[in-house]
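> Sequence and predicted model, in that order:
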Amino acid sequence: MIFFKFIRLRTWWFKLPPFLVLIYLYFIKVNIEDFRREIYLILFLLAGLIIGAIFASLVNNFYDQEDDLMAGKENIMISMRKSQQLIALVITILFGISYSFFLLTNTYALVFYWLGWVCFYLYSCKQFRLKEKAYFGIIFDGLGSQFFPTLFIFAFLFGDTIIKSLAFVISGSIWMLFAFGMRSLIIHQYNDYENDIKAGVSTFVTSTSELGRSGFQTFVLLIEILSFMIFNWTIDWNIFVLPIGIYVVLLIGLNVIFKIKYYFFIPNQNQKSRSLFFDFYCTILPFTLLGLLALKNNENYLLLIVSVLLFNVPTMFNAINFFKIRPR
């Protein structure tokens, strides 16, 4: 649908499941076993994230029109009148303001929510254009898309008791920042390298030396792994044994059967390849967490089914296209 292309749904939908992981692990930490009673809370938090993601997509498209036109990239805003573009942005901002009225009793949640929006604006707008400032672009995109939204979720869930769970909150926020913010954007920039060169866009990948990129990428990966390990430790590492085991088997199976190669930052050219850990973070971990919790409480199967339909079914169709397997 045109609307889905307009809000660039495919660029951020796959980033929602890790936020669900945060919410599920919060429920586990505070011993909430009946997720069905929390479905409205989950939907409320997802709604806030989606509104923010739509704003990030629109403001990025708004300021990227000239570059996308030069690179031949799809940008629906190019075909719209300026007044229509501004109306779309204003409507999204009004949705964000309306959503904020539900956060007025939680100052931290309100501040963290809007800090994400500010980062998106600074990242895209012509006055600052941090997306073309190499390291600043990587950092601010991660802050806007992952770090502050994660803090918003935790601030909303924990409320006044957030101080008692700082190790859990900080390690989870840093993991999201380095995995889905910084590493994900670096991978995206490698995929967009030719388009960025064609449009004359300066990014971390196009403007830094190979030595500089290598050192920074190593730092990003190490912090991602370390923060995730600490995050596991703050809950109960035993619950991660099964999903990790499933992922290891999947890695071996895909490599042996389909000759899939794996990478951390730079996609392998001219062959099928997957970025390491992302399938685990986005698909296996949320699915297995819900599966384990459904075994403890049968009523959680409802949420498991909804999660599969919203996230795992699209993943399945993407996998069919990826492997070029046609369903019989």
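Everything's here; your move.
> drop to CA atoms for contacts and neighbour counts, all remaining ones
Will do.
> For this protein, which segments count as strands?
Counting by DSSP state E, the segments of the chain that form strands are 261-263, 273-275.
> Does anything pack onto the first one? Which helices or strands?
On a contact count with 3 or more Cα pairs under 8 Å, 6 or more residues apart in numbering; DSSP states H and E, strand 261-263 meets strand 273-275.
> next one: the strand it packs on to chain centre, how far?
Relative to its chain's centre, strand 273-275 lies at 17 Å (Cα atoms, centre = their mean, to the nearest Å).
> same question, stretch 126-136
How far stretch 126-136 lies from its chain's middle: 20 Å, per Cα atoms, centre = their mean.
> another one to put next to it:
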Amino acid sequence: MDYFLWLLFLILAIAAGAIYVSIINDFTDLKYDIASKKRNGLERFNPNMQKLLLLASILLGVLFCFFFMNDVLSLIFYLAAYLSFSLYSISPFRFKNRGILGVIADASGAHLFPSFFVASSLMYKMHVPIDVYWLSIIGVWSFAYGLRGILWHQFWDRENDLSINHKTFATAMHESKMKLTEIIITGIEIIALLAILSTLGVLPFIALLFYVAILFGYKKLKIKTILIITDTNRWQIFMSDYYQILLPISLIIACSLKHPLCLVLLFFHLLCFPYTIKSFIKTLFQMMGIKKNSFFKNG
């Protein structure tokens, strides 16, 4: 029960970090987004309210830090995520405009350090020694996936950034030069993922096999599966369905077989990602040739 509640608390701590990331990114990008006519979440607020929201997000992060004062390693990882995104967004550092430094900072802040934080904190809470091998493979996997995420985002925004001379890694790199890079990054990610899954039992592997079958379904629907670089036709990002839906659900089911209370996590997962899950189910129906029912039509 204690571990279950602690996991929920860690999720809240990461959510607090995500709030800071969203606000600091919008706050520092505001003038660029206005120039490129791109939507910005802070645009509707006056300058004083923008600063107040940013301050509140910082104080929320500080509040969570107090709960990890005795767990120094986890606290370092938690603060490192904040530092990474601060360096990414805030001038005069603003790694976002410094090529590969921006890519590394975003991948570290969004995936690497949060993954380290959760793993380290759970080990501390369970009174087990830090497993360097486990942390290493989690680090390789999360960092590689983080690289794919930020590179996808930057190349997706490439034309907007070029239009206002906003320099990023993607604006300095032509898409055609990324083919080998995206294959290497994804290959490393999958190898690390398999190493992680080898320790988690059979259900996540079954979910992975199901995902492989889904890839053929996407091909049937003429939806291209991309690694990083988007396509002019319909596309979906490789492994996104597995990471967002199939893997979490398989892990929750596996945990609930021993601890039924863990099924509560399934409720939280559905609550946090309703549109993602609904879209996934809708796509599965299309793959099977089942027409949309009124539930989907009304959604």
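That came through fine. Note that this is a predicted model, so its numbers are computed, not measured.
> quick one: TM-score?
Once superposed, the chains reach a TM-score of 0.87 (TM-score structural alignment, normalised by the length of structure 2), with 287 aligned residues with a Cα RMSD of 2.4 Å.
> picking up where we left off before, could you dump the strands of structure 1 to CSV with distance to Asn297 of structure 1?
Formatted as CSV, the strands of structure 1 follow (distance: least, Cα to Cα, whole Å):
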stretch, distance to Asn297 of structure 1
strand 261-263, 36
strand 273-275, 34
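> Buried deepest among the ones you listed, which one?
Neighbour counts (mean count of other Cα atoms under 10 Å) averaged over each of the strands of structure 1 peak at strand 273-275, with a mean of 18.
> What residues in structure 2 pair up with that strand?
With TM-score structural alignment applied, strand 273-275 of structure 1 matches the range 235-237 in structure 2.
> Mean deviation, the matching stretch versus structure 1?
Stretch 235-237 of structure 2, aligned to structure 1 and superposed, deviates on average by 1.0 Å (mean Cα distance after the TM-score superposition for structure 1).
> picking that back up, how about the strands of structure 1, which one is nearest Val111 of structure 1?
With Cα to Cα, the closest approach to Val111 of structure 1 among the strands of structure 1 belongs to strand 273-275: 32.9 Å.
> Tell me the counterpart of Phe27 of structure 2 in structure 1.
With TM-score structural alignment as the criterion, Phe27 of structure 2 lines up with Phe62 in structure 1.
> Test my guess that its match contacts Met77.
Yes. Counting by Cα atoms under 8 Å, Met77 is a contact partner of Phe62 of structure 1 at 6.6 Å.
> Run a quick neighbour tally on Trp117 of structure 1.
Residues contacting Trp117 of structure 1 under the criterion other Cα atoms under 10 Å number 24.
> How about the contacts made by the counterpart of it in structure 2?
Taking TM-score structural alignment, Trp117 of structure 1 has Tyr82 as its aligned residue in structure 2. Residues near Tyr82 of structure 2 by Cα atoms under 8 Å, 6 or more residues apart in numbering: Gly17, Val21, Gly109.
> what's the spacing between Tyr82 of structure 2 and Leu73 of structure 2?
Using Cα to Cα, to the nearest Å, we find Tyr82 of structure 2 at a distance of 15 Å from Leu73 of structure 2.
> cool, Ala105 of structure 2 as well?
With distances taken as Cα to Cα, Ala105 of structure 2 is found 19 Å from Leu73 of structure 2.
> do the same with Tyr88 of structure 2
Going from Tyr88 of structure 2 to Leu73 of structure 2 by Cα to Cα gives 23 Å.
> The two: which is more packed in?
The residue with more neighbours, out of Tyr88 of structure 2 and Leu73, is Tyr88; 26 against 16, by other Cα under 10 Å.
> show me the contacts for the more buried one.
By Cα under 8 Å, 6+ apart, Tyr88 of structure 2 lies in contact with Arg94, Phe95, Lys96, Gly102, Ala105, Asp106.
> Excluding chain neighbours, what is closest to it?
Spatially, and ignoring its direct neighbours in sequence, Tyr88 of structure 2 is nearest to Phe95 (4.3 Å; Cα to Cα, 6 or more residues apart in numbering).
> Over to Phe205 of structure 2?
In this structure, Phe205 of structure 2 finds its nearest non-sequential neighbour in Leu197, 6.8 Å apart by Cα to Cα, 6+ apart.
> Need the overlap of contacts for Phe62 and Met77 of structure 1.
Gln85.
> Return the residue of structure 1 aligned against Val128 of structure 2.
Aligned partner of Val128 of structure 2 by TM-score structural alignment: Thr161.
> Correction: the previous question concerned Phe268 of structure 2.
Matched to structure 1 by TM-score structural alignment, Phe268 of structure 2 sits across from Val306.
> for Ile226 of structure 2, same thing?
Here Ile226 of structure 2 is matched to Tyr263 in structure 1, going by TM-score structural alignment.
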